[in-house]
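Undergrad: Sequence first, predicted coordinates after that:
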Amino acid sequence: MKSKKEKKKKLIKLKNSFLIIVTACSACAPNPMYQSKRSAENGNIVQTRSADVLEVKTGVASFYADKFDGRKTSNGEIFDQDKLTAAHRTYPFGTVVRVTNLSNKQSVVVRINDRGPFVKNRLIDLSKSAAKSIGMIASGTANVRVEVLSWGQ
C-alpha cells in the first residue's frame, strides 16, 4: 500500500506531465511577433507575445535553495530548487512572470508557488535554477524587472 507522500508525489508528477504536454503543444508555430522564453513549467523554449505583459515592477530579486529544497511551499507543493519557480508576497499562486536581470538582460519565466521574500526591499525570491538562468548566483541578488504574463488563481 502506497503512503500519502508517495501518492502526492505521483499526483504532482502527473500534473507536471500534463503541463509539459499543454506547453509543448502551444509552442508549435513560430511567429516573428513573438519572442522566445523559457517555460516555467518545463524549461523548454516556448513563444509568447511581447504585448501580453499584464503588469511590470522593478526591484531586487534574491534566491533560495538548499535549505528549503524538499520542503513544502506556501501553496502545498514540494520546493524543488531545480524547477523554475519563485516566491512573491502578493501575486496569486500560479501566476507566471518573466524576470529580467537588468545588469545583463538575461530573463527567465517562472511560476509563483510560494510566499516571500521576507527580507525588506526585496521584490521576488527565485529558485536556484531560475537565479542561475539570469546569472545571479554569484552575487546572490540582482536588480530585476518582473513582468506578469498570466495571473494565477
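TA: Looks like it arrived, so ask away.
Undergrad: okay, CA-based contacts and neighbour counts for the rest of this
TA: Noted.
Undergrad: Mind listing residues that contact the lengthiest helix in the chain?
TA: In the chain, with assignment by DSSP state H, the single longest helix is helix 4-26. Residues outside helix 4-26 that contact it (C-alpha atoms under 8 Å, 6 or more residues apart in numbering): 39, 41, 42, 46, 77.
Undergrad: Locate the residue positioned nearest the centre of the chain within the secondary structure: which element?
TA: Central residue check for the chain by C-alpha atoms, centre = their mean: the C-alpha nearest the mean position is that of residue 110, 1.7 Å away. Following DSSP states H and E, one finds residue 110 within strand 107-114.
Undergrad: this is the other structure I want to compare:
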Amino acid sequence: MVLVVFTALVAGCASTGDERVSDSRYTMDQDTGPDRHFDVSTVVEPEPRYEPPTSAGNQSPYEVWGETYEVMDSAQGYEATGMASWYGRKFHGHKTSNGETYDMFELTAAHRSLPLPTFLRVTNLNNDRSTIVRVNDRGPFHGDRLIDLSYAAARVLGFQGQGTARVRVEAVATSPGGRDSVADADADADADADADADAEGKSEGLFVQVGAFGSLSAATQLRDQLFLVADSRVHLVEAAIQDGTVHRVWVGPFENRSEAEQEKSVIERNNLGQPIIISRPLDAAG
C-alpha cells in the first residue's frame, strides 16, 4: 500500500524562505514561530522508552511529490549527521503522520524513514547543545535535509533564528524490554535512581539544566561561568553514549519551582543559555 503523506509536506520550510504550494487544510501559507512569548524553561524532555510502531504513519513504501520512500524495519543502531530544519505555527494543532496532534511546544520531530514513534538524541554540532525528541511525523521532503524538528526543539538547540543547523542524530530506546546501545545513560541512571528512591524513600528535586554538550571543555567553561552568578550548587553531570559522553550542566536542587524560576531568570539575564527546569532524583547530580 502506498501512503501519500500530507501532514509534513512543507516540513522544513520554517524560517528558511522556501515556498511551497499550501494545502487547503492549513490556514497559513508560510510557516512561522509562535505569535506569543514561549518560555523554553517549561519544555520537558520526553523519557526515552520502547513504543511499538503505530498503525498509522508506518506504511511502506509511501509516496510524496512523486518520490517513493521506504520505512525502516527498526531504528536499532541508527546514527546520522545532516541538516535539521524546524516547523511551527502553520502545523500546530494539525494531525501528524501517525495520527497524533502536532504541538510545536513539545520536543518532537519528523523523519522520512524511521519507524513512528522513535526517540532520538539530537545534537547541534554548531554549539554542542543536545536534546531528546520523539519522532511522530514524516518529512522533511527536501533532499538536503535529514530531520525536521518542532519549534521547541529548535529553541532548545539554539537555531530557531537560523532556520537550519547541522546536527547529529542517534536512536534511543528502540528495543522491546531494553535500551538501544546509543541510549543516553541518563535514562538508565534515572531508572536506577527511581528504584533506589522507592527502596530508600529518597525524593526528587528540581534542577535548572543550563546546557548539554559533547565537549567537556564547553561544559566546564559554562560551569565555571555559572559559579560566578548562580546562587545554588552547580553540577557537571556526565552520561555515556556510544561515541563519547554527554556533559550536562545543572544548577540546584531547589525546594520548589519558584526558587528554580528565580535561578533560571538570573542565568538568562547573564546570557548563559536557555535553561530549562527538570525534575530528577536528588542524588542524580552526584
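TA: Cool, got the structure. Just so it is clear, the structure is predicted and the values come from calculations on it, not from any experiment.
Undergrad: if we can go back for a sec, residue in structure 2 paired with the residue nearest to the centre of structure 1?
TA: Using TM-score structural alignment, the equivalent of residue 110 of structure 1 in structure 2 is residue 133.
Undergrad: Surely that match is in contact with residue 122?
TA: Yes. Counting by C-alpha atoms under 8 Å, residue 122 is a contact partner of residue 133 of structure 2 at 7.2 Å.
Undergrad: what about the strands in the stretch 151-286 of structure 2?
TA: With strands called from DSSP state E, counting those that start in this stretch, the stretch 151-286 of structure 2 shows them at 164-172, 204-213, 234-241, 244-254, 276-281.
Undergrad: Of these, give the one that comes closest to residue 95 of structure 2.
TA: strand 164-172 (23.3 Å; C-alpha to C-alpha).
Undergrad: tell me the angle of the closest one relative to strand 234-241?
TA: Angle of strand 164-172 of structure 2 versus strand 234-241, following axes from the mean of the first three to the mean of the last three C-alpha atoms, to 10 degrees, is 70 degrees.
Undergrad: if we can go back for a sec, among the contacts of helix 4-26 of structure 1, which two are most distant?
TA: Across those, the longest distance by C-alpha to C-alpha is 23.9 Å; it joins 46 and 77.
Undergrad: the more surrounded of these two?
TA: Between residue 46 of structure 1 and residue 77, residue 46 has the larger neighbour count (other C-alpha atoms under 10 Å), namely 21 against 15.
Undergrad: So that one versus residue 129 of structure 1, what's the distance?
TA: Residue 46 of structure 1 sits 18 Å away from residue 129 of structure 1 when distances are taken as C-alpha to C-alpha, to the nearest Å.
Undergrad: cool, and residue 25 of structure 1?
TA: Distance from residue 25 of structure 1 to residue 129 of structure 1, by C-alpha to C-alpha: 24 Å.
Undergrad: In a helix, residue 44 of structure 2, correct?
TA: No. If the criterion is DSSP: H, G, I helix; E, B strand; the rest coil, then residue 44 of structure 2 is coil and not within a helix.
Undergrad: Of all the strands of the stretch 151-286 of structure 2, which one comes closest to residue 96 of structure 2?
TA: Closest approach to residue 96 of structure 2 among the strands of the stretch 151-286 of structure 2 is made by strand 164-172 (20.0 Å; C-alpha to C-alpha).
Undergrad: That closest one vs structure 1, average distance?
TA: Here strand 164-172 of structure 2, set against structure 1 after superposition, deviates by a mean of 0.4 Å using mean C-alpha distance after the TM-score superposition for structure 1.
Undergrad: hang on, the earlier thing: compare residue 25 and residue 129 of structure 1 (neighbour count), which wins?
TA: A direct count of neighbours by other C-alpha under 10 Å for residue 25 of structure 1 and residue 129 places residue 129 higher, at 22 against 11.
Undergrad: Give the full set of residues in contact with that one.
TA: By C-alpha under 8 Å, 6+ apart, residue 129 of structure 1 lies in contact with 81, 82, 83, 84.
Undergrad: where does whatever residue of structure 2 lines up with residue 125 of structure 1 land in three-state SS?
TA: Using TM-score structural alignment, the partner of residue 125 of structure 1 in structure 2 is residue 148. With three-state DSSP as the basis, residue 148 of structure 2 sits in strand.
Undergrad: what about residue 148 of structure 2, distance to residue 111 of structure 2?
TA: Separation of residue 148 of structure 2 from residue 111 of structure 2 (C-alpha to C-alpha) stands at 7 Å.
Undergrad: Now the common contact residues for these two.
TA: Shared contacts of residue 148 of structure 2 and residue 111, counting by C-alpha under 8 Å, 6+ apart, come down to 139, 140.
Undergrad: Neighbour count: these two, which is higher?
TA: residue 148 (31 against 23).
Undergrad: Return the residues in contact with the more buried one.
TA: Counting by C-alpha under 8 Å, 6+ apart, residue 148 of structure 2 has contacts 11, 12, 84, 85, 86, 87, 109, 110, 111, 139, 140.
Undergrad: can the residues you listed go into CSV with extra columns for secondary structure and distance to residue 165 of structure 2?
TA: Below are the contacts of residue 148 of structure 2 laid out as CSV (DSSP: H, G, I helix; E, B strand; the rest coil; distance: C-alpha to C-alpha, whole Å):
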residue, secondary structure, distance to residue 165 of structure 2
11, coil, 15
12, coil, 11
84, strand, 5
85, strand, 7
86, strand, 9
87, strand, 13
109, strand, 14
110, strand, 15
111, coil, 15
139, coil, 16
140, coil, 14
